[in-house]
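[1] Sharing a sequence plus its predicted fold:
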Amino acid sequence: MRWSPPRWRRSSAIAAVLVLPLLTLAPAADAAGPLAPVSRTLNTLLGKASTSTQVTTLVHARTVATAERAVKQAGLTEITKFAKIGVVAARGTAAQVKAARRMAGVTYLENNDKLATHGSSGTVATRSAEARTTLTGANGKALDGSGVSIAIIDTGVDPTHPAFQADGKTRVVRSLKSVCTAGTGTSCLLDVPTSVDTDTTSLGGHGTHVTGIAAGNAFTLPDGSKVGGSAPGSKIVAISTGLAILVLGTDAALNWVLENHNAPCGAGVPASTCPPIKVINNSYGPSGGGAFDPSSATVQLQRALAAEGVVTVWANGNDGGDGSADLSNPPGQDPTPGIISVASYNDQGTGTRDGVVSDFSSRGLASNSATWPDVSAPGENILSSCRPYLLICSEGGQPENGPGALDIGTYNVISGTSMATPQITGIVAQLFQADPGATPGQIENAIKATAHKYANGAPYQPVGPYTSSYDKGTGLVDTVAAARSLGAAG
């Protein structure tokens, strides 16, 4: 967690993205036979560990059957598997992990790296609120994300918060919690009743705040402040990583969406009650950026999701920079259409569309456009759903009462690319409502091709069919223009 002086609020917590250590291919350390490559962190661990040290790893192969066979032959114990990308998570001794590298068909092994946190609603600047009041989707309803479910992979959510209530019940249609705390469980995700607050760990509040930005109800608070997410008509699937934020847990969450996005509440629940998941919010990633690793399970999962019609949205990071180094979140650098990285924009508390790039927003390497963010959205001084007893909310510094008489301190101000990302996630839901048949690539193109070219920061340069920059990408998202390009009426 770090702090940044606000430009229009007295204080503002900066909620950086969850930290994922960089995974890179390591050279084989043993010449006794052909060895599958491993992630950098696993290579380091195996170099220091005794033969009996317990290790959790993700074993990759071309098929899940091959990976399962290799795990069994090496003497490892299977924890869970990601069948569509041929990955099995397993636990055993360091010696057994080393043995798995020699098994036929194994292509890569990853460590179960730990993750940690870095620590106006923004809908005016993005024209998301304007789109809701002036445009209609293909279903004939106001463009508010209706007919779409949003998946939020984060610390959890409070389904009882007023931001998520509609017709006397929560809009959180399914809630799951990761139990992959040490790689010793037999199942990584468990169902939690949608009446239970899963956002109560030492990282509490991050997920509830993020969810409110993507999909919170529109309210005018008692002090006159306006709050609400980009897609208040959408449904929410919350996947809590809880206190122990690990690669295995977040990848398990992505894999769950891959396997369940068409019917997230089960085959017997109608889409009118629980629509398909069309977009995933990921406000986590590495501190300090780093090289894109196409071999990781995360990348394979998000590419499989894109192929099945699901957009993946990533926070670009909170490490600032000047273009001399690549500080962007590696998974967000994936060039696959439908994978979107988000920089933070400061609307200066006025909803202006000609503000500035946030100082903390991670920059890509100026000489390599593949590392640049895709688009900007407001992420500075964002007022969204919180609870005063949750850590990150209590540190926000600007508690606001909610719409009800008992809603004391249920909103607060936090800054970070974690807050910019769900702005785009909710907008993606609006765009799928405008054109339910759009591909993830068409959604990304609509966002980037219509982005507002605000002037602050690095100059725009030609990058493929767009102009972009290493600090703010193609510019500030323009929901109205993007939705109209996809056929929204109004």
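    Okay, I see it.
[2] drop to CA atoms for contacts and neighbour counts, all remaining ones
    OK.
[3] Quick one: list the elements packing against the helix or strand hosting residue 90.
    For residue 90, the host element (DSSP states H and E) is strand 87-93. Applying 3 or more C-alpha pairs under 8 Å, 6 or more residues apart in numbering; DSSP states H and E, one finds that strand 87-93 makes contact with strand 54-61, helix 64-73, strand 77-82.
[4] ok, second structure coming up, stack it against the first:
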Amino acid sequence: MFAVGGLLGPMLGGVGTVTGVTTTIVDDAVRQLTGTATVLVILDEDADVDAAAQAVDARVDLVSRYDRIHVLLAKGPADALRGLADVPGVIRLEHDAPIETFTDSSHVATRGQQLLDGEVTIGGQVVDGTGVGVAVVDTGVDGWHPDLEARTGENVKVVPSLGVLGGTAIPFPESDTLSLGGHGTHVAGIVAGDGTASSGRFHGAATGATIHGVSGGTLISMHSGLEGLYWVLENHETVTPTIRVVNNSWGGSAGDYNPDGAIPRVVRALIDEGVVVVFAAGNSGGDGSTQSTSIQCVDPTPGMICVAAYDDQGTGTRDGETASFSSRGDATRPETWPDLAAPGVDIIAACRLTLPVCATGATASPDPLYYSSLSGTSMAAPHIAGIAAQVLQVAPELTPAEVEQILVATATSYGDSGFEQGAGLVDAVAAVRTAAGEPARSSGHPGRSGQAPGRGRG
């Protein structure tokens, strides 16, 4: 399965409703409001949005309505806002509180912001992934999004043709239009979105890299991923710039690695041709007693990087923890562990409210027209894909195995449970400096930088 729901994990900002609820929940923060304020008015999923909107607008100012997720945004005197609890269909009033868990904090956590800001350069050059192509095999990419328009190269939907794998690739400027639309756009934004719609604030890891969007077929299934990867294999050298990294924020359930599987075969072929392969670890949690990392993620081939989700607590801290939803390996089997971790909690990145997955995180976004807040290892993996592009910008001669070795060796440990995060949190600055042959210069965090890969790949 193209297990987006599992890999997306708890999509914070999405609204859960229970049909038949009659008592409206009013958040404590709403109870304490004074003066003029704004609140999110959450409706039952079966409510008449038009009728509720009219009732709200009759009492206070109706600022916005998000019909697809049954949410209204209202502004007015605090007492009047609290009174909306008795509007038919309203099940919750939430404070429209400032959001602090942004992608800008995630890049502080990875130290990638120092590279993008030019605080750390290599030979006087800003390291932003310029000249490196990153393929995003996913639901598709909205190449018309302001953050991605200048960053999108090829954007195709691969449609099976007469049963031939890697059939017809049809160019689409906006290929993210299927039932799970939005996931691929959000992932692409984390890789290389330039933040145009937010004056640069909500940008990706490698703002100079080029995204090649690959929507694998018309069905959400494992063969869709295979179609996409095969297209990358066939075309990575024909596009401009050439594809050096491919991100896969999808996967199946846990299982033992089978080298004869179709996905492992195309992964090995890609790595043999110089393409770094990144997979999300999955969102099944775990306690180390058994393996919950996806079967694709535990491929031991050097150059295939498995990514866990780290929680930077919305502050960019490097002393956070692995997200509870992030899939763990079996503590007794290092080959099932993720390789390293990257931020994956409350990540705001490019999305459009009209795309279904984007709508689920719209209420937690400061600008739901252009951004969404989502959580999952799906959001962690593209951080690594972008940082791999930065590494390859300064050292294009590196093999995929060498890129993985550098990223893992320079990661910073933030805990003792390797089965949760492998080598630890990625350090973009240390990785780029090492790739360029400069001293890594410790971030100051007492960790295990320089240790062997988390899954002992050698």
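    Nice, I can see it. For clarity, every value in this text was computed on a predicted model and none was experimentally measured.
[5] whereabouts in the second structure does the strand holding residue 90 of the first structure align?
    Strand 87-93 of the first structure corresponds to no residue of the second structure when matched by TM-score structural alignment.
[6] Check stretch 348-357 of the first structure too.
    Residue span in the second structure matched to stretch 348-357 of the first structure, by TM-score structural alignment: 313-322.
[7] can you give me the strands for the stretch 301-450 of the second structure?
    304-311, 321-322, 340-343, 347-350, 371-374 (DSSP state E, counting those that start in this stretch).
[8] Kindly reformat these as JSON lines containing distance to residue 334 of the second structure and mean neighbour count.
    Shown next, in JSON lines, are the strands of the stretch 301-450 of the second structure (distance: least, C-alpha to C-alpha, whole Å; neighbours: other C-alpha atoms under 10 Å):
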{"stretch": "strand 304-311", "distance to residue 334 of the second structure": "12", "mean neighbour count": "33"}
{"stretch": "strand 321-322", "distance to residue 334 of the second structure": "17", "mean neighbour count": "23"}
{"stretch": "strand 340-343", "distance to residue 334 of the second structure": "12", "mean neighbour count": "34"}
{"stretch": "strand 347-350", "distance to residue 334 of the second structure": "28", "mean neighbour count": "34"}
{"stretch": "strand 371-374", "distance to residue 334 of the second structure": "29", "mean neighbour count": "31"}
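[9] could I get these as CSV with distance to residue 274 of the second structure?
    Below are those laid out as CSV (distance: least, C-alpha to C-alpha, whole Å):
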stretch, distance to residue 274 of the second structure
strand 304-311, 11
strand 321-322, 30
strand 340-343, 21
strand 347-350, 28
strand 371-374, 31
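[10] and residue 402 of the second structure, which of those strands is closest to it?
    Among the strands of the stretch 301-450 of the second structure, strand 304-311 comes nearest to residue 402 of the second structure, with 10.7 Å by C-alpha to C-alpha.
[11] list the helices and strands the closest one packs on?
    Against strand 304-311 of the second structure (3+ C-alpha pairs under 8 Å, 6+ apart) you get strand 276-280, strand 321-322, strand 340-343, helix 377-394, helix 400-409, helix 418-421.
[12] JSON lines for those, including distance to residue 287 of the second structure?
    Putting these into JSON lines (distance: least, C-alpha to C-alpha, whole Å) gives the following:
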{"stretch": "strand 276-280", "distance to residue 287 of the second structure": "18"}
{"stretch": "strand 321-322", "distance to residue 287 of the second structure": "12"}
{"stretch": "strand 340-343", "distance to residue 287 of the second structure": "17"}
{"stretch": "helix 377-394", "distance to residue 287 of the second structure": "17"}
{"stretch": "helix 400-409", "distance to residue 287 of the second structure": "22"}
{"stretch": "helix 418-421", "distance to residue 287 of the second structure": "8"}
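[13] related to what we said a few turns ago, and the match of stretch 348-357 of the first structure, end to end?
    11 Å (C-alpha to C-alpha, to the nearest Å).
[14] who touches it?
    Residues from elsewhere that reach stretch 313-322 of the second structure (C-alpha atoms under 8 Å, 6 or more residues apart in numbering): 100-102, 105-110, 308-312, 341, 345-346, 414-415, 420-421, 425, 445.
[15] Stretch 314-323 of the first structure too?
    Outside stretch 314-323 of the first structure, the residues that reach it (C-alpha under 8 Å, 6+ apart) are 16-17, 118, 281-289, 327-329, 331-332, 339-343, 359-367, 373, 416-418, 420-421, 470-471.
[16] what's that stretch aligned against in the second structure?
    Going by TM-score structural alignment, stretch 314-323 of the first structure lines up with residues 279-288 of the second structure.
[17] What distance do you get for residue 243 of the second structure to residue 190 of the second structure?
    Residue 243 of the second structure is 17 Å from residue 190 of the second structure, by C-alpha to C-alpha.
[18] hang on, the earlier thing: can you tell me which of the strands of the stretch 301-450 of the second structure comes nearest to residue 149 of the second structure?
    Using C-alpha to C-alpha, the strands of the stretch 301-450 of the second structure put strand 347-350 closest to residue 149 of the second structure, at 11.0 Å.
[19] Have a look at how far, on average, that closest one is from the first structure.
    Compared with the first structure after the fit, strand 347-350 of the second structure shows a mean deviation of 0.4 Å (mean C-alpha distance after the TM-score superposition for the first structure).
[20] neighbouring contacts of that strand?
    Residues contacting strand 347-350 of the second structure (C-alpha under 8 Å, 6+ apart): 101-103, 106, 145, 147-148, 185-190, 193, 195, 202-204, 365, 370-375, 379.
[21] so it matches what in the first structure?
    Aligned by TM-score structural alignment, strand 347-350 of the second structure falls on residues 382-385 of the first structure.
[22] what's the closest non-adjacent residue to residue 235 of the first structure?
    residue 149 (4.5 Å; C-alpha to C-alpha, 6 or more residues apart in numbering).
[23] An error on my part: the question was meant for residue 248 of the second structure.
    residue 279 (4.8 Å).
[24] what's the neighbour count on that neighbour?
    By other C-alpha atoms under 10 Å, 29 other residues sit near residue 279 of the second structure.
[25] distance of it from residue 254 of the second structure?
    13 Å.
[26] Same check on residue 208 of the second structure?
    Counting by C-alpha to C-alpha, the gap from residue 208 of the second structure to residue 254 of the second structure is 35 Å.
[27] quick one, which of those two is more surrounded?
    Between residue 208 of the second structure and residue 254, residue 208 has the larger neighbour count (other C-alpha under 10 Å), namely 26 against 21.
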